[in-house]
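# Next comes the sequence, and after it the predicted model I'd like to discuss.
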Amino acid sequence: MFHLMQFLSGLLLLLLSIPLSNGVEYTYEIDCSNLRMGQYICPHPDYDFIDPKTQQPKGCTKENKAKDETSNHILITLFSVLCLAADGLICTETKNNTFKKDIPCKWTNGYSFETSLLLSIFLGMFGADRFYLGYPALGLLKLSTLGFLFLGQFADVILIATQIVGPADGSHYVMPYYGAGIHIVTSNNFTYRVPQYDC
């Protein structure tokens, strides 16, 4: 029994020492627009595309898409970032391992999430948060009623912290690009619940 175990462990070591690829690198040509998450890195690690002031892609517009400001074309194209496909993949579009991908962005107009939340916590009874976000009527109402007797202040702290209430102009908060942003999912006529059947 002991000799059989030694033989099997030696055979395992021998199999692990044999190179599987024989020094040949395999590459596959693929349409990179159909790659799934994890098969590419977007944007390219060498590509700097975040605007430090807005924490969104450079050139982000109100339509929540980014425009290419450096384009010489009359028609403004969507902002495309350079992406890097996984090792061993060659894109049919570019004949190398890079490709371009359109990305969405959140248009910001300078309203800081941290500032609005701190104003809501400490000066919300005077309506400072609503004045800051561009709701002067609600700010004046909170100022004259001491934040709806502190109940309105408490509600606004929760609404701003969960990012349900945002700036009045429809923009998003300025917060770190990889920060704790919330995407609110809504239901409409084009969304429906798929029935779940018991197995």
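Yep, it's here.

# rest of the way, CA atoms for contacts and neighbours
Noted.

# Let me know how buried the closest residue to residue 120 other than its chain neighbours is, in neighbour terms.
Leaving aside its chain neighbours, residue 120 sits nearest to residue 129 (5.0 Å; criterion: C-alpha to C-alpha, 6 or more residues apart in numbering). Residue 129: 28 surrounding residues under other C-alpha atoms under 10 Å.

# ok, and here's another one to check against it:
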Amino acid sequence: MKLALFLVLLTLSMSTRAVLDDCTCLVDCKCKKSLRPGQYYCASPDVDTDSQAIRNCNRDTGTVEVPCYAAPNVSCGGLPYNATQCIFTESRPCTFVNGKRYNYYLAVGLSLFLGMLGVDRFYLGYPAIGLMKLCTMGFFLIGHLLDFLLILLQVVGPADQTGYYAPFYGPLVSRVLVNGTDPFIESSSSCTL
């Protein structure tokens, strides 16, 4: 029974990708709170084929709104089951990628091979640090090794506060949330408990 429900939900989630543009969302916080996991499903975010990043990612909050649908044979707020009409939207984390597309692989390669000359920092948009690394030969090799680790672990990113350009299922790192909250992003929800 559970396998059959899973297969139905999986099939519906794949079929909703084509219907996402025509979806009319009814944001209903009461309905969202009354449904339990398994009684609704949310569509996967739409991925841009050029930048390999999630489309419509909010730069300020780092989230994207995805439509959520009631599972078959579940009515919500008096709405009967309808596979093309979402009943609420849910925020999912995403990484905003700028049009410049700072390539993660290129940044790591520049840091490894030319980091002593500061080329990695020039590429990421930090010209002052790049010039200091150039004049001191990578802060006497210690700064070169430290910068390589910081760029490899994605602690240092592009100067415009966007994400790296990399394949969607590539090596990019995301924050691990503790108790469902991120201490660096303020949560703003219109639903109150």
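That came through fine. Note that this is a predicted model, so its numbers are computed, not measured.

# So what does the residue nearest to residue 120 of structure 1 match up with in structure 2?
In structure 2, the residue paired with residue 129 of structure 1 is residue 120, using TM-score structural alignment.

# so what's its match up against?
Contact analysis of residue 120 of structure 2 by C-alpha atoms under 8 Å, 6 or more residues apart in numbering lists 107, 108, 110, 111, 114, 130.

# in the residues you listed, which two residues are the furthest apart from each other?
Pairwise distances among the contacts of residue 120 of structure 2 were taken by C-alpha to C-alpha; the largest, 14.9 Å, belongs to 108 and 130.

# In structure 1, what sits opposite residue 54 of structure 2 in the alignment?
Residue correspondence, TM-score structural alignment: residue 54 of structure 2 in this structure matches residue 57 in structure 1.

# how close does that match get to residue 130 of structure 1?
As defined by C-alpha to C-alpha, to the nearest Å, residue 57 of structure 1 lies at a distance of 28 Å from residue 130 of structure 1.

# more crowded one of the two?
In this comparison of residue 57 of structure 1 against residue 130, neighbours counted by other C-alpha under 10 Å, the higher total goes to residue 130 at 26 against 23.

# For the more buried one, give me its contacts.
Contacts of residue 130 of structure 1 (C-alpha under 8 Å, 6+ apart): 124, 136, 138, 139.

# May I ask which of those residues has the most neighbours?
residue 124 (27 neighbours).

# so that one touches residue 149, yeah?
No: using C-alpha atoms under 8 Å, residue 124 of structure 1 is not in contact with residue 149; the gap is 10.9 Å.

# Spatially nearest residue to whichever residue in structure 1 pairs up with residue 87 of structure 2 (excluding sequence neighbours)?
Under the alignment (TM-score structural alignment), residue 87 of structure 2 pairs with residue 99 of structure 1. The shortest distance from residue 99 of structure 1 to any non-neighbouring residue, by C-alpha to C-alpha, 6+ apart, is to residue 83 (5.4 Å).

# The strand or helix carrying that neighbour vs structure 2 - mean distance after superposition?
Take DSSP states H and E as the rule and residue 83 of structure 1 turns out to sit in strand 80-85. Superposed on structure 2, strand 80-85 of structure 1 shows a mean distance to its aligned partners of 3.2 Å (mean C-alpha distance after the TM-score superposition for structure 1).

# Off-centre distance for that strand?
15 Å (C-alpha atoms, centre = their mean, to the nearest Å).

# With stretch 111-128 of structure 1 instead?
That offset, for stretch 111-128 of structure 1, works out to 25 Å (C-alpha atoms, centre = their mean).

# Any buried residues in that stretch, and which?
Across stretch 111-128 of structure 1, burial judged by 16 or more other C-alpha atoms under 10 Å covers 111-113, 116-121, 123-128.

# hang on, the earlier thing: please identify which helix or strand holds the match of residue 87 of structure 2.
strand 98-102.

# Same check on residue 130 of structure 2?
Counting by DSSP H and E, residue 130 of structure 2 is found in helix 127-135.

# Can you name the element that comes right after that helix?
Using DSSP H and E, the helix or strand that directly follows helix 127-135 of structure 2 along the chain is helix 137-140.

# what range in structure 1 does that next one sit on?
Taking TM-score structural alignment, helix 137-140 of structure 2 hits residues 146-149 over in structure 1.

# ok, average deviation of the matching stretch from structure 2?
Looks like 1.7 Å for stretch 146-149 of structure 1 (mean C-alpha distance after the TM-score superposition for structure 1).

# tell me how far that stretch is from the chain's mean position?
Stretch 146-149 of structure 1 sits 36 Å away from the centroid of its parent chain (C-alpha atoms, centre = their mean).

# in it, what's buried?
Those would be 146, 147, 148, for stretch 146-149 of structure 1 by 16+ other C-alpha under 10 Å.

# In contact with the closest residue to the first one other than its chain neighbours, which residues?
Going back to what we said before, that points to residue 146 of structure 1. Nearest in space to residue 146 of structure 1, with sequence neighbours left out and distances taken as C-alpha to C-alpha, 6+ apart, is residue 125 at 5.0 Å. Residue 125 of structure 1 sits next to 142, 143, 146, 147, 148, 149, 150, 152, 153 when contact means C-alpha under 8 Å, 6+ apart.
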